[in-house]
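Novice: After the sequence you'll find the predicted model.
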Amino acid sequence: MATFPSITPTYGIQKRSAPSVRKVQFGDGYESRFTMGVNQDPKVYNLTFEVSETDSDTIETFLDARAADFASFDFTPPGEGSSSKFVCETWSKSIPYLNRARIQATFREVFEP
C-alpha cells in the first residue's frame, strides 16, 4: 500500500460527511431510517497544497501513479490521529508564481482491507 508523501496541505481544508442512510416513508407520514453495513460515514476532503514546483511534481507523480490503476493510498488528514485509505479522482495544478505551485485535490475515503 502506498502512502501519500509527507507534504502538508495548507489551512482552509474542507471536510465533508455524507452518512449512508436508507429511508422508508409510510403513507401515514411516519418515516423509518436505517443504515446498512459497517462503514456508513466516508469522509471527503477538499485539499489545497501551496508548495514548491518540486513538491508539486512529487504530488502529481504520486497521484498519476495511483490513477493508472485507480489504487487507494494511505493518508493522515490534518488534525486526525491515524491514517485511512483514500482515492483521488480529481485534482488540478496551477502555477501562480515562479517556482510555486498550487494543487487542489479531492480525497475520498474508501473502505477496503
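Specialist: Sure thing, it's come through. Numbering: from 1, shown residues only.
Novice: drop to CA atoms for contacts and neighbour counts, all remaining ones
Specialist: Will do.
Novice: Most remote residue from the middle of this protein, which is it?
Specialist: residue 28 (40.5 Å; Cα atoms, centre = their mean).
Novice: did I read that right, that one in a helix?
Specialist: No. According to DSSP: H, G, I helix; E, B strand; the rest coil, residue 28 belongs to no helix; its state is coil.
Novice: Check which residues of the strand ranked longest in the chain are buried.
Specialist: Counting by DSSP state E, the longest strand found in the chain is strand 84-97. Neighbour-count burial for strand 84-97 flags 84-88, 93 (criterion: 16 or more other Cα atoms under 10 Å).
Novice: So which elements touch the one helix or strand residue 32 maps to?
Specialist: Using DSSP states H and E, residue 32 falls within strand 31-34. Here strand 31-34 touches strand 22-25, going by 3 or more Cα pairs under 8 Å, 6 or more residues apart in numbering; DSSP states H and E.
Novice: try this one side by side with the last:
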Amino acid sequence: MATFPNIKPAYTASKASNPKVRTAKLGDGYEQRVVFGLPGRNNPKEYSLTFKVKDADAATIETFLDARAADAASFDFTPPGASTSAKFVCASWNRTFVGTNWNEITATFRQVFEP
C-alpha cells in the first residue's frame, strides 16, 4: 500500500461528509430514514486540498498521483487535523505553474474503505 508523500497541504483545505442514508417518503408526509452500510464506513469524507509547493515537491506529488492513476490503487493519507491515516483515491488534480519554482496543485481526495 502506497503512502502519500509527507508534503502538507495549505491551510485552505476543506472536508465534506457524505453519510449513506436511505430515505423512504411515506404518503402521509412522514419520512423514514435508515443508515446504509457498515458502522464506521457509512460516512466517507472528501477533502479538497491545495498544495503550494516548489517544483521538486510538485513533481513528487504529481508522480505519486500519476502512479496511483495507472494502477487504480488507493493510498494512505493523513488528512489535515487527523491523527491517523485512512485510505483515499484521487480521480483528478490540477497543477498550476504560479511562478519560477512555485506551483499550486489542487486535488480532491475521496475516502474509500478496503481491507
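Specialist: Arrived safely, thanks for sending. Since the model is a prediction, treat every value here as computed from it, not as a measurement.
Novice: Could I get the TM-score for this pair?
Specialist: After superposition, the two chains reach a TM-score (TM-score structural alignment, normalised by the length of the first structure) of 0.98; 113 aligned residues with a Cα RMSD of 0.6 Å.
Novice: Read off where the helix or strand just after the longest strand of the first structure ends up in the second structure.
Specialist: Using DSSP H and E, the helix or strand that follows strand 84-97 of the first structure towards the C-terminus is strand 100-109. Using TM-score structural alignment, the residues of the second structure aligned to strand 100-109 of the first structure are 102-111.
Novice: Please tell me how far that stretch is from the chain's geometric centre.
Specialist: Remark: stretch 102-111 of the second structure is offset 9 Å from the chain centroid, using Cα atoms, centre = their mean, to the nearest Å.
Novice: By how much does that stretch deviate from the first structure on average?
Specialist: Its matched residues in the first structure lie on average 0.4 Å from stretch 102-111 of the second structure after superposition (mean Cα distance after the TM-score superposition for the first structure).
Novice: Residues in contact with that stretch: which ones?
Specialist: By Cα atoms under 8 Å, 6 or more residues apart in numbering, the surrounding residues in contact with stretch 102-111 of the second structure are 44-55, 58, 86-98.
Novice: What residues in the first structure pair up with stretch 50-70 of the second structure?
Specialist: With TM-score structural alignment as the criterion, stretch 50-70 of the second structure aligns to 48-68.
Novice: which residues touch the matching stretch?
Specialist: The contact list for stretch 48-68 of the first structure (Cα under 8 Å, 6+ apart) reads 4-5, 7-13, 72-73, 88-89, 99-105.
Novice: Kindly recompute the last result at 10 Å.
Specialist: With Cα atoms under 10 Å, 6 or more residues apart in numbering as the test, stretch 48-68 of the first structure has contacts from 2-14, 70-73, 87-106.
Novice: sorry, back to before: residues in the second structure aligned with the strand holding residue 32 of the first structure?
Specialist: Counting by TM-score structural alignment, strand 31-34 of the first structure corresponds to residues 31-34.
Novice: Distance from the match of stretch 50-70 of the second structure to the middle of the chain?
Specialist: 14 Å.
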